Structures are given as structure tokens and as C-alpha cells.
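S.K.: below is the structure, and that's it, no one-letter string:
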């Protein structure tokens, strides 16, 4: 199957890699080579990529190197290598087969360590970032056969399919290694130099919206001097760092102009640009038109290609990303825009709001973000949800479950309870908040009257833990114990205590509590 959409966004890649640890596609390249193509426009991903030129010939730009590629060429690129394929003038097509995967998902020990000579079976030789071979005849047939075998196993997912795919990946890497002719390295810079620059580029793409992001701040985070990183960046990429940063910000501004209804002031803020006048000046200098004209012309082009009136589904990604950054006002505006464009309410909720909150929950669970980030993200979700609530009943959208939550009698702490509530709402659950100092009878009565599937009890004081056992007993006395699950949590609570009092589930943190509540509601 051939598509012309290229690779999915970084965010989407991370999502599908959680369930599908290997990705394949066949791309019909349509871009014509332009020597002025910006470094910021090159593909930049977090996974190892094997690219097989299946048909035609063209240009492959890796970093600032321009290479001719043709049928039979195979490139292996490590994570963080910016590159792009182009069709040469006079050529009709260039077809590339891609395989992307995270090395650590498939290999262990020396095979997964970039510093090791055995990394990926020595495929990179002395260059730990990129390698190249040119194959013909039987060698090319072997590689194509392995590619098809991986594709078949991934599609069918028969028992032990991952073991079969791993075996094929090993065969593929060894086959490429045996025919390795030369590394696509540049002797003027070392692999280590490119790794440093690659890290700097990754930081720019992750933090471009921060107005305080500068060469100096990135140099500090890498424990380098500003002047050293500046010279190294220019030597490795052929571009100045300041130009690269501007290009990334401008590229994101173009995306927002094309895919959203954000004002120019909001775009300036969201892309870390200085102010509206300088934004206009930069935009006209680079694209020879104003931002408003760009928005009008690109949308006309999209409508001509896709048909008038088609809803813009990329807005859901914008909702998710802005929610993760805690931009409540922007999220609310984007949700309203999505509604106005006719996107189904359930889709806005699941692919926009819940998607963003789910990512925040995973990051919180992995200690990648902390309570303040979760709180501002939850506030942004609530702002978006306010727009959808009146429409959800009309559309028949139902919550994934219903729970009641409160801090037990004698305990007035509510920060942990509120955080759990936010996480649960971020999973699409309807949450009845009973507040603090909640008596056992209140939990049970609320569960009966409101039809809750789960009762959630929080305690921050050792002296109040005993109330949780009373909640379990009251549920048994009311005859609902077989219908309602009971969750417990809080600083002094443990798994052992949960089992001792007969509760159903203990979770150590808010994100895990939300996941457990969804699971328990589904089981009821």
C-alpha cells in the first residue's frame, strides 16, 4: 500500500508505538529537490529507521549532506538524524519502504547500546548515527523478502508474532551489515558532534513555544559554552542556531495558521515569538506574504484537494497538545471551533480532551511531569469540557463509568483527592465529589442513589484509616457489596491494608487510580 502522507507526527508515533512496537509504510515521494530546503523541515524522529529505495531515483539529504539515491540503496538512520527524500528534476517517482522501531523494544545489552561496537549488530561501524549500502540482485531480493515477512507478521499478529518479527529484524540487520560498503558520515565532524547537535535540535522542537528558549539556555542544559555550541551547530548542519530556531517557530506558526482559527496574537504566544509586528516582518521576509494571506490561500488549496466543507481533523491534535501545556483559554476556543466545524462531540472528547489528559496521566505516572503540570492541564480540560457538556446529552454521549470520591470522616485533606478526581475525569469517568470529612453512610447512600459503580476513599492521616473499613462494612450491610467496587488510597494506605479490610483496589498514585477506576467500571 502506497501513501503520500509521510511519517506520522511525533505525538502520534509515541501513541501507536505503545501498542505496535514496529511501524512500516511505503511512501511515494513527491517533493522536488530544493537546495534552500530548511533544516527545520527535515524529518526528525526518535526511532531507528531503515529506508529501502524500492523504485526510481532521487535525492536524500541527511543533515546538510546531499546524496544521490536509487533503487537498491538502503539507509539505516539512528534516532535523532534529520533527513528527507526528494524527487530529482526529470524523474517521475521515488518509492521508499520504511521500517521504524525503538531499538530498546527489541534488543538488550550491547545490541541496544549506541556506544557499543555491537549496537544493532555493528550496522553503524564507526558512525553511530547513519549507515548506507547499495544492493543488487539476490541481496535486494533478500531484503525485500524480509520486509514482506515483517509486514505479514505485524498485520496478522499470530501467536509469538513479536518473536518472529525480532528474528526477521536480526536477519535484516545482519544482511545489511554484510554488504556495508561505506558509512554516510562526514569526516569533518564526529558522530559525537552530531549527537550533541541532534540533542540541541530535539530540545528546540520540544520547547519552541518557550519565549525564553535561546542558544545560551540550551548550551547550559548540555553543559557547553554558548560559543562552542554555536560553532558546532553551524559546522554540523550548515545553518546558524538562531536561523534554525526561527525556522522551527515559523513552521509551527504556519501549521497553526493552516489548521486552527487562533488569532495572530495567540500564535505569537504559542510559538514563543517576540511580538506581532516582528512576527509579520519575519513571515513576509520568509514567505513573501502576510500571515492572513497565507491562511486564506492554504485553506483554499486544502478545500480544492479535499472538497469544501470537510472538517479539519488536525484541530483535535491541537486541542490535545494545548491541553498538555495547560493553555485553558486556547483549549476552550479550539473545542468551540471543532464544534463549529461539525466534528462529532464524542470525537472531540476522546481524540482531543481525553487524549491530551491521558498523555499527561502517563507522564505523571512516569515522573516526567509533576502536580502543578497536572493541575493546569486538568483546568484546561475542564474549560474544554464546559463547551461540550450541553451537547453531550443531546448527542447521547455517555461517561465510561460513574464513581463517588471523598476524603474519609475526620480528615480534611483534599489535594490528593482532587488530583485523583481530575485524573478520573480525564479518563472520561463521571465523578461525584463528596468533599472531605465524609461519613461511611454517605459513601454508600451516594453510591445507591447516584448509581455509582465505584466508591473511592482517601485518607491522609493514619488515625482516619479505620473509616475505610467501616465503608466496606456499610456497603455489605446495605447489600451492594457485590455491585459496587471500593478503592482506597492516601499516604498511609498500603496494598496489605487494602486486602485486610476487604477493599477491592489500592493504588499508589492518582494516574494509577484513574486507570484502576476505568477497569473496575468496565467490569461492573
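M.R.: Right, received. Where do you want to start? In this text, all values refer to a predicted model and were calculated from it rather than measured experimentally.
S.K.: going forward, measure contacts and count neighbours with C-alpha atoms only.
M.R.: Noted.
S.K.: residues in contact with the helix or strand hosting residue 419?
M.R.: Secondary-structure assignment from DSSP states H and E places residue 419 in helix 415-425. Residues from elsewhere that reach helix 415-425 (CA atoms under 8 Å, 6 or more residues apart in numbering): 357, 361, 371, 374-375, 378, 405-407, 430-431, 433, 458, 490, 509-511, 513-515, 517-518.
S.K.: for the stretch 1-150 of the chain, what spans make up the strands?
M.R.: In the stretch 1-150 of the chain, the strands defined using DSSP state E, counting those that start in this stretch lie at 2-3, 22-29, 48-62, 65-70, 73-77, 83-87, 94-101, 130-134.
S.K.: next helix or strand past the helix holding residue 419?
M.R.: In N-to-C order, the element after helix 415-425 by DSSP H and E is strand 430-433.
S.K.: what helices and strands are in contact with the helix or strand following that following strand?
M.R.: With elements assigned by DSSP H and E, the helix or strand that comes after strand 430-433 is helix 440-450. Counting contacts by 3 or more CA pairs under 8 Å, 6 or more residues apart in numbering; DSSP states H and E, helix 440-450 is packed against strand 402-407, strand 454-458, helix 466-477.
S.K.: and here is the other one:
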């Protein structure tokens, strides 16, 4: 079996996961499958350009493009002439996956635009490569977990369709929720002015940045109240509020009760 046959997934289906690889190919690289494949192919282009051809469509995939090819789709793919194609790929079947995470098109492409998404999906691919090569106990389950992470992130982007800069800001808010937030620094991280970011954020989410942050903090506080024995004051600090009175006010705003009443209500319901 040659390298192109491996990349095409010939006869390699294994408990829901097939095989993965990391290629950097010149423009002589191509693979033709007139009858399609039995499994899915996913690629993540890291550099250069590749192409996919299916009936009625030709797609050129560039850096940061994720491409999915549906089973049974006649196709050809390879490196664009005059260049190279640097990409990671995996073949898989869908018997262990929820159909909602998979696109309904024969050929689907999404360009990743925010840095957190690029890093997270790249890390997931690297875990697939490592686990599939080492093949220690549960290696295939670990590969499927990483693959599911990639597909769920893509499905969320298809459904939410947020501006990539707002996605990045939401990621930073959740990551640094416990820290003081400066809108000027957030705006700079996505190359916008503070006023432009505030306007775009409100247009995309229906909330101000501060309201979105406070809602995240209160959601986390509610979970901690329900599932830990930490005091409300400790939890207030844990989630990023510098003033306990402000925490109480925000808790009332978003959940319409005090933290102590919320804890009593949830624990009584669990009895």
C-alpha cells in the first residue's frame, strides 16, 4: 500500500477511527477516487495550497482552512500547481459521532480566523497524531475524543456564525474571567478601537461586553454555590468580582435571587 492509498483511507477503518497524517507535499501530489471513499476525510491546511474537486465544485484550500469530504463523494485532491501543500489529515467513519456535528454538504470548507480556534484545533490534531502513532491502551478512544472536539468546534461555528473577532473576545473573557478586564486591551487584541469593538459586540451578541462578562461570572458562581461548600464571599472573589455588594447585585440581576437563596433552592431540589 503506497502513501497515496494510505491518505485515501483504503481499507483502514478501525472502530470508528481510521488513520491520521502530517504531510508537506509538492505539486506532484494528487489522489483520485472516482467512486469516493467509505469514510470521511478531514484536512487542516497549515501552509501552501491544496485543492479538492468533486462533481460541480472545485475548492482551493489555503492556510487555516478546515475541509471535510463526505463518504461516497467522487473526488480528486492534491497540491495546487507551482506550490506546496502543508496539512494534517484524518480519516474516520461516523458510527460513533452525532450526525449534528457533521456538515450536510459533500465538500465543506471553513476558514479559521481567530487565534484561539486555530491553536485549539491544531492541538487536537497533534493529539490525534500522537495517540494514533503510540497506540497505547485506549489510543483509539483518545483519537475519537480529539476528533469530536474538532467537529464540535466546527459545528458551533456553523450554527453561531459570529464575527471571528467577537469569538476571540468571548474566548478571552471566559479565559480571564477572574481578572479585571480592560476594553481597550481587548480591542487591541483583535485590532479594533474600543468604540468599534463595543458597537460590534453589542450588534453580534445583543449584550454589552461588561454584561456578557458579568453573566459568565454569575453562571460560574451559580455552579460553585450548587456544587461546593465555599462561601458566597469566596466565590465572589473566585469568579472575578472585587466588590461583594456588586456580586450580590449582579446575582439578583441575572438569577433574580440572592446567592444564599439560590444555594438553598438547588440543594433542596436535590434531596
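M.R.: On my side now, so go ahead. Given the structure is predicted, the values throughout are model-derived calculations rather than measurements.
S.K.: what does the TM-score come to for these two?
M.R.: Overlay of the two chains. TM-score (TM-score structural alignment, normalised by the length of structure 2): 0.49; 158 aligned residues with a CA RMSD of 3.4 Å.
S.K.: hang on, the earlier thing: so the helix holding residue 419 of structure 1 versus strand 402-407, what angle?
M.R.: 170 degrees (axes from the mean of the first three to the mean of the last three CA atoms, to 10 degrees).
S.K.: in helix 415-425 of structure 1, what counts as buried?
M.R.: By 16 or more other CA atoms under 10 Å, the buried positions in helix 415-425 of structure 1 come out as 416, 417, 418, 419, 420, 421, 422, 423, 424, 425.
S.K.: look at the residue lying closest to residue 101 of structure 1 once chain neighbours are set aside and say how many residues are nearby.
M.R.: What sits nearest to residue 101 of structure 1 in space, not counting adjacent residues and going by CA to CA, 6 or more residues apart in numbering, is residue 22, at 4.8 Å. Per other CA atoms under 10 Å, the neighbour tally for residue 22 of structure 1 reads 22.
S.K.: again with residue 10 of structure 1
M.R.: Count around residue 10 of structure 1 with other CA under 10 Å applied: 12.
S.K.: and it, how far from residue 3 of structure 1?
M.R.: To residue 3 of structure 1, residue 10 of structure 1 is 18 Å away according to CA to CA, to the nearest Å.
S.K.: what's the answer for residue 279 of structure 1, then?
M.R.: According to CA to CA, residue 279 of structure 1 stands 34 Å off from residue 3 of structure 1.
S.K.: equivalent analysis for residue 359 of structure 1, please.
M.R.: Going from residue 359 of structure 1 to residue 3 of structure 1 by CA to CA gives 28 Å.
S.K.: so which of these two has more stuff around it?
M.R.: Per other CA under 10 Å, whichever of residue 359 of structure 1 and residue 3 has more neighbours is residue 359, with 19 against 12.
S.K.: list the residues that contact the residue nearest to that one when sequence neighbours are not counted.
M.R.: Spatially, and ignoring its direct neighbours in sequence, residue 359 of structure 1 is nearest to residue 324 (7.6 Å; CA to CA, 6+ apart). By CA under 8 Å, 6+ apart, the contact list for residue 324 of structure 1 reads 356, 357, 359, 360, 377.
S.K.: any idea which element residue 164 of structure 1 lies in?
M.R.: Per DSSP H and E: residue 164 of structure 1 is located in helix 161-178.
S.K.: list the buried residues of whichever helix or strand comes after that helix.
M.R.: Of the helices and strands lying after helix 161-178 of structure 1 in sequence (DSSP H and E), the nearest is helix 191-207. Residues 191, 194, 195, 196, 197, 198, 200, 201, 202, 204, 205 are the ones in helix 191-207 of structure 1 that count as buried (16+ other CA under 10 Å).
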